[in-house]
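Enquirer: Provided below are the primary sequence and the corresponding predicted coordinates.
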Amino acid sequence: MNYISTENLTKSYGLKVLFKDISFHINEGDKIAIVAKNGSGKSTLLKILMGKEIADSGTVTINKDIQVVLFDQEIDFEGELNVEEFMMTLDSAPILALKNYHHALHTENADDMEKALAEMEIHKAWDLENEMKQILSQLKITDLEAKMKTLSGGQIKRVALAKLLLETRAEHRHTLLIMDEPTNHLDVDMVEWLENYLSKAMVTLLLVTHDRYFLDAVCDIIWEMEDFNLYVHNGSYATYLENRMIREDNLNSTIDKANNLYRKELEWMRRQPKARTTKSKSRIDAFYETEKVAKTDTRKQKLELDFEMKRLGKKILELKNIDKSFGEKLLLKDFSYQFQRGEKVGIVGKNGAGKSTLLNIIQGLEPCDKGEIETGETIKFGYFSQKGLTYKEDERVIDFIKEVGENFPLANGRTISASQFLRLFLFDDQTQYSPISKLSGGEKRRLHLMYVLYQNPNFLIFDEPTNDLDLPTLTVLENFLLNFQGSVIIVSHDRYFMDRIVDHVLAFEGDGKIKDFVGNFSEYREFKKTQDAGKKNQVEEETQQTPINSDDSKRPQTKNKLTFKEQRELETLEKEMPELEKRRNKIMDQLNNETDYEKISVLSKDLETVSEKLEEMEMRWLELQIE
C-alpha cells in the first residue's frame, strides 16, 4: 500500500536552495532514515509532508486512508495539565471512548455507562489505559499527577514520546510515524527500549537521527540529502557509506575528464576572434557546461582537521579524594583519578547522576565539598557544553569566529584563515556572512563545536556533543579526536560515537560510586548486564532460602517425638512455605513497578492475604518444632 508519493519537490529560503526536483515514495512497512548535513532541509521536508510547510513547486500526494503523526523537536504543551491529562489530550476515537467511560463512572448514569461501554467495545479501548501507563513506566515517568510545567526538558520529551507511541496504538488506522531526532535527551536504557520497540513494531517510519546504532537497528532504507538531491540506499549505514564513496569516486572521475576537456575547449575559445559571429553556439554552450563540472568543489568530501595542538606538559590533571553532594543527594564519594596525555575517557550514567557536575568541578566552575584538584600549568580546556552559544543577535558567523583570531595554526607550520576554517565545518561563503540568529539549531551546534576547537585547546571536554550534530560533522569530529594528542573527556549517550573514541569508561553507578572500566562503551554495557544478572540470581537464591533450609544444627531441637500425622504436616509446611514466600516477593516486585492504581489495590490485597497465610504457617512450623 502506497502512503505518500512526491514529484519534483523544490524548496528554497531566499537564495538558499534546500532541495530541487526530488521525487520519492513511502510504502506501508518502510522504515526510512534521512541522513544529511544540518541546513540541508531534513526538518523542512518533514514539515512539508505534515502540511506545516509548503513546497515552492512539485506535488505531494498522501493516501486518504492514512494518518501522519510527527514527533518534533519542539513540543507544545499546556503547563497546568498533569502528565495523565496531557496524555489524554489525544484526538482519537479510542481515547475519547476511554474519557467517556471515566466520565460515566463518576456520574453513575446508567444511560451514559451503557453508551460508554458500547464505545469501549467498538474502539477496543479496554487495554489502552494500561498500555499508556506501561509506556510511561518504560520511559521512567511514574508520577502521573506531576504538572507538565514542573518537568525537565528531558522528561517533557519522554512524555511527548509516550503520547506519540500511544497514538499509533490507539488509532486502528494505517499510520506514518515521522520522528525528528527521537533519541536526543534520552539515556541509553531508554534509547535501547525505543530501539527495540520500533524495530519490532509493525509501523511505517520516517525518521531523522544521528544515532548510527539506532539507525541500523530500526531502519532498512536510508535517504541521503546532498547537493539539493535525494539519493536512496537500501540496506545498512555501512551500505550507505559504500554507495556514497562509489558515487564520489565516479564524480571525481567525471571532474578529471571534464578538466581535460575544459583545457582543450578553453584554448579553442581563446583562439576565436571576438567579433566573429559564426562560432558554433552548441559548442559554446557545451563549453560552459564542461566548465561548470570541471570547477565542482569536492573539498568537502576530504575534510581533515590536522591542527597544531598547544604544548602539553608532564602534569595533566589529577583529582584526589573528591566528595560532592547537593543536599542529601550524594554525587561523588572519595573519587580519585589521574588523567594521562592522549587518553580518551567516556563518562556514562543516568541523568542527574552527577556527570555534568564532575565536568564543572574539573574546570573550576564549581567547588567540590572535599578533596584536591591539581591542574597542569600548560592545560587549556576546550568545553563543548549543552547550553550552546552566547552571541549577539545580529552578529555574523565570520565575525564571531574572528573574535578568537584571524588565523589558525596547522600541524605543518602553515596557517588557515577563519574563513577557511569555517569551510572545513561545511559553512559556505554565503552562510559565513549570515547572522548567527538565522542558522538552524544544528548549524548553531556545529558553529559552537568549531568555536571550541578554533581556540586550540589541549584538553577537550564534551558534554553530549552529538545532540543535533549531523552525521557528516560527526564523522569529521570523530576522525579529529582519533588523532588528537591531548586528553579528552566525553559525556554522551551516543553508543557508536563512544565506541569509536573512548579508551575506557567512568560509570556513575549511584550513591557517589564511580566504576573505572577499561574498554569501550559497549564492552562496559555487556559487563554491567552480566554483573546485574549475577546479582539478580544471587538475590533469587537468597530469597528461596528460608530458616527451615539452614544447617540442621541451627534448628530448634524437638523435645518430643512427633506423631506420624504431625510429621507429615511438618514436611508439608517445609515444602509449601518457600513457595509461598516466593509468591509474596513476586507480588512485592510487581507493586514496586506498577503505576495502575486499580492493579495496585488488587496486588495490595493479595499481598495481605499471602502474608497472613505465611505467618500462620510459620507459627505452626515453630509449634511443631518445639513440641
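Expert: Done, it's in.
Enquirer: use CA for all of it now, contacts and neighbours both
Expert: OK.
Enquirer: Nearest residue to residue 17 in space, please, no chain neighbours.
Expert: Closest residue in space to residue 17, ignoring its immediate chain neighbours: residue 11 at 6.3 Å, by C-alpha to C-alpha, 6 or more residues apart in numbering.
Enquirer: Use this one as the comparison:
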Amino acid sequence: MANLISLERGRLALGTAQLLDGITLGINEGARIGVVGRNGGGKSTLLRVLAGELELDDGRLTRNSVTTVRLLSQADVLSPSATVREVVLGGLAEHEWAGDPRVRDVLDGLLGGHEGEGVGGLDATIGPMSGGERRRVALAAALVEDPDVLMLDEPTNHLDVEGVAWLADHLTRQRTARGKALVTITHDRWFLDAVADRTWEVIDGRVEQYEGGYAAYVLAKAERQRIAAVTAERRDNLLRKELAWLRRGPPARTSKPKFRIDAANALIADEPPPRDDVELVRFASTRLGKDVVDLLDVTVTVGERTLLDRVTWHLAPGERVGVVGVNGAGKSTLLSVIGGEIPLDSGKRKEGVTVQVAHLSQEVRELDRLREHRVIEAVEEIRKVTMLDGKEVSASQLAKRLGFSGGRQQTRVGDLSGGERRRLQILRLLMSEPNVLLLDEPTNDLDIETLTQLEDLLDGWAGTLVVVSHDRYLLERVADHQVALLGDGRVRQLPGGVEEYLQLRGAAGPAAAMRGSAAPTPGAASVPVVDGPSPAEVREARKVMARVEKQLAKIEEREAKVHAQMAEQAEDHQRLRELHETLRAAAQERESLELEWLEAADVVG
C-alpha cells in the first residue's frame, strides 16, 4: 500500500495546551480511519495538520505532490448567494455528472434525488437553508469532488438514521479504491464500526492506534488495561461493561471486527449484564404503579400538517423506548405530547398520579439564567443528593461521573462548551429524581467517552425512558425496543429494530426520504394503534429466550460428555451405536429449542 501522508514527530501547542506531542503516523491508500477522543483533546487539530492547514511547531509533514486532500470541517462556510449546483457540481457539465453513477449516488443519498429535491432543487440558493441542509450540501460537495484523501470532521452531525446508513455504505464502497483514503472524526459508534478499519484515539497529546472499528477498539483498549493490571482493581470499569454489551448485543455488532473472540470472552467472563431489567422494572413499578402515561386516540396538527393522527399508546413502568423517524415527522412533538406540554387537537392524555416527568429538549437556553453560577451550584440548585441504582449519590459524585472533575465543577456555566452544557442539562434532570425521562437527541455535542458514561448512568436508572436519537448505537444500547414515525401520523412498532426502519424507508425511495415530513395522503386509512407485541409479551419472550439458552448450554455439556465417551470406547461398536443415537436425540432437541428461541427473538425484535 502506497503512503499518501506521513507525520513524523509532530508537535503543536495552542496556548498552554500541548495538543500534539511528538506524534508519528501515516495514512496509506485504502485506509479508512476513525478518530475518537475527548472534546477539546486535539482531534480537529490533528486533521487540520494532516490537511496542511496548520503549521507544526516541530516535526515534519510529507505527502506526494500529486495527492489531493479535502477537509470538511465543522465550520465550513458556504457563500449565501451560491446555488446548490455551484457548490456541489462546480463546473461539471450536466452530461458529465448525470452520467456518473457515483455523483448520482451522492445526489440521491444526501440531496433527495438527481434534481436536489430534498434541498429545494439544484438552483436553490444557500442563504435561506437550515444548518442541517447546509451541512448536507457541504458534505455532498466533498464527496462529489472525490479527493485522494478525504477528511471529515463529524460528518454525521445533522444526518438522520437513514443518512448515516447511506453515508457509511457510500464511504465503504468508494474509499477502498486504489489511491484513496478516508479519515473521519466521529462520535457515532455505529458509523465508526461500519466505516473504519482502524481507529486512532487522540489522548493527552498522543495518538493511540488500534486495528478495526469501535468494537475492536474497545476490546484492544480493555486488553491493554488488563495487561497493565488495572482491570482487577477496577471491577466496574466502563470499558469492560461496554465490551460485555458489544459481545452480548445484536449479532451484527461483532460480526465485522476481526478481534480475538477468546480474549473478549475471558475479559467479560464474570461481567454482569449492563442492566438487571427484572429488578429495574420491579423498582419502576414500585415508584410508578400500574399507570404511567396513556395517549388515547390523540391527534396533533401543526399548521396544515397532521403530525400525530389518532395515536393510541400505553407507556409501561420501566419501559425503555427508542424513537426514530424522518426529519419533521413529529418526534420532538411526540415527546412534548407525552410530557403534557402541548395541547391536543383531539383525544386524551392520561397520567399516573405518581408520575414525575423530566424532558431534555434540544435547546440549551434554559441554562442562560445560570451563566454566573458554578457548575456544582447549578446542579445543587435542583438537589444535593439523589438515588441512583439503589444508592445515595451526591451532586458532586454524579457530576464527576459525567465528566466534571473536581476542578471543572467550579467553572462558570457561561464558560462551558456546547458539550459541557449538554452534560449539565442531563445532570440537572437526573438530580430532579424523575420517574419518566424524555430525551430528545441527547448525544448532540457529546464525545464517545461521555456517551459511555451517560449510558452507564441510565443503566442504573429505574423508570420509563423514551429517547429520540439518530445515534443508532445509543438506541440499541439503552432502549429495549424501537418505534418509528414515518411522516404519516402513525407511531409504528419496529420488531426488527432500526434495520427494519431502514428497510421501510428504503422502499419509499430517496426523494421520499428527504421529504419525510409530508402530510399523509388525503383519504388514506389511519391506524390509531401502535402495532406489534406489547411490553408484557416482550418480557415473556425474554424469559423464554433465557430459559432456552440455559437448556441449550446443558445440551452442549451432554454432547461434550458423549463425545468423550465415544473416544474412550472407540472399539465397542455396540456402545458407539448407542452413543450415536444419544447424540442424534440431543441434536433434535437442540433444533427444537433453537426454533423456540428464534420465535421468541422475533417478538423481542
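Expert: Now that the structure is in, tell me what you want to look at. Bear in mind the structure is a predicted one, so any value in this text is a computation, not a measurement.
Enquirer: quick one on the thing from earlier: OK, contacts around the residue nearest to residue 17 of structure 1?
Expert: Contact partners of residue 11 of structure 1, counting by C-alpha atoms under 8 Å, 6 or more residues apart in numbering, are 17, 18, 19, 20, 55, 56, 57.
Enquirer: Helix, strand or coil: sort out it for me.
Expert: strand (DSSP: H, G, I helix; E, B strand; the rest coil).
Enquirer: Closest to residue 329 of structure 1 out of the contacts of residue 11 of structure 1?
Expert: Nearest to residue 329 of structure 1 out of the contacts of residue 11 of structure 1 is residue 18 (C-alpha to C-alpha; 48.2 Å).
Enquirer: Around that closest one, how many other residues sit close by?
Expert: Neighbour count of residue 18 of structure 1, defined by other C-alpha atoms under 10 Å: 20.
Enquirer: That one touches residue 43, doesn't it?
Expert: No - with contact defined as C-alpha atoms under 8 Å, residue 18 of structure 1 does not reach residue 43; the gap is 10.7 Å.
Enquirer: Identify, from the contacts of residue 11 of structure 1, the entry nearest to residue 510 of structure 1.
Expert: Distances from residue 510 of structure 1 to the contacts of residue 11 of structure 1, taken by C-alpha to C-alpha, are shortest for residue 18, at 45.9 Å.
Enquirer: The helix or strand encompassing the closest one: what's the following helix or strand?
Expert: Element membership for residue 18 of structure 1 (DSSP states H and E) is strand 16-27. The helix or strand immediately downstream of strand 16-27 of structure 1 is strand 31-35, counting by DSSP H and E.
Enquirer: Buried residues in that next one, which are they?
Expert: 31, 32, 33, 34, 35 (16 or more other C-alpha atoms under 10 Å).
Enquirer: can you count the residues close to residue 604 of structure 1?
Expert: Neighbours around residue 604 of structure 1, by other C-alpha under 10 Å: 15.
Enquirer: Name the nearest residue to it, sequence neighbours excluded.
Expert: Ranked by C-alpha to C-alpha, 6+ apart and with sequence neighbours excluded, the top spatial neighbour of residue 604 of structure 1 is residue 591, at 7.6 Å.
Enquirer: Could I get the contacting residues of the one you found?
Expert: Counted by C-alpha under 8 Å, 6+ apart, residue 591 of structure 1 has contacts 600, 603, 604.
Enquirer: All set now, cheers.
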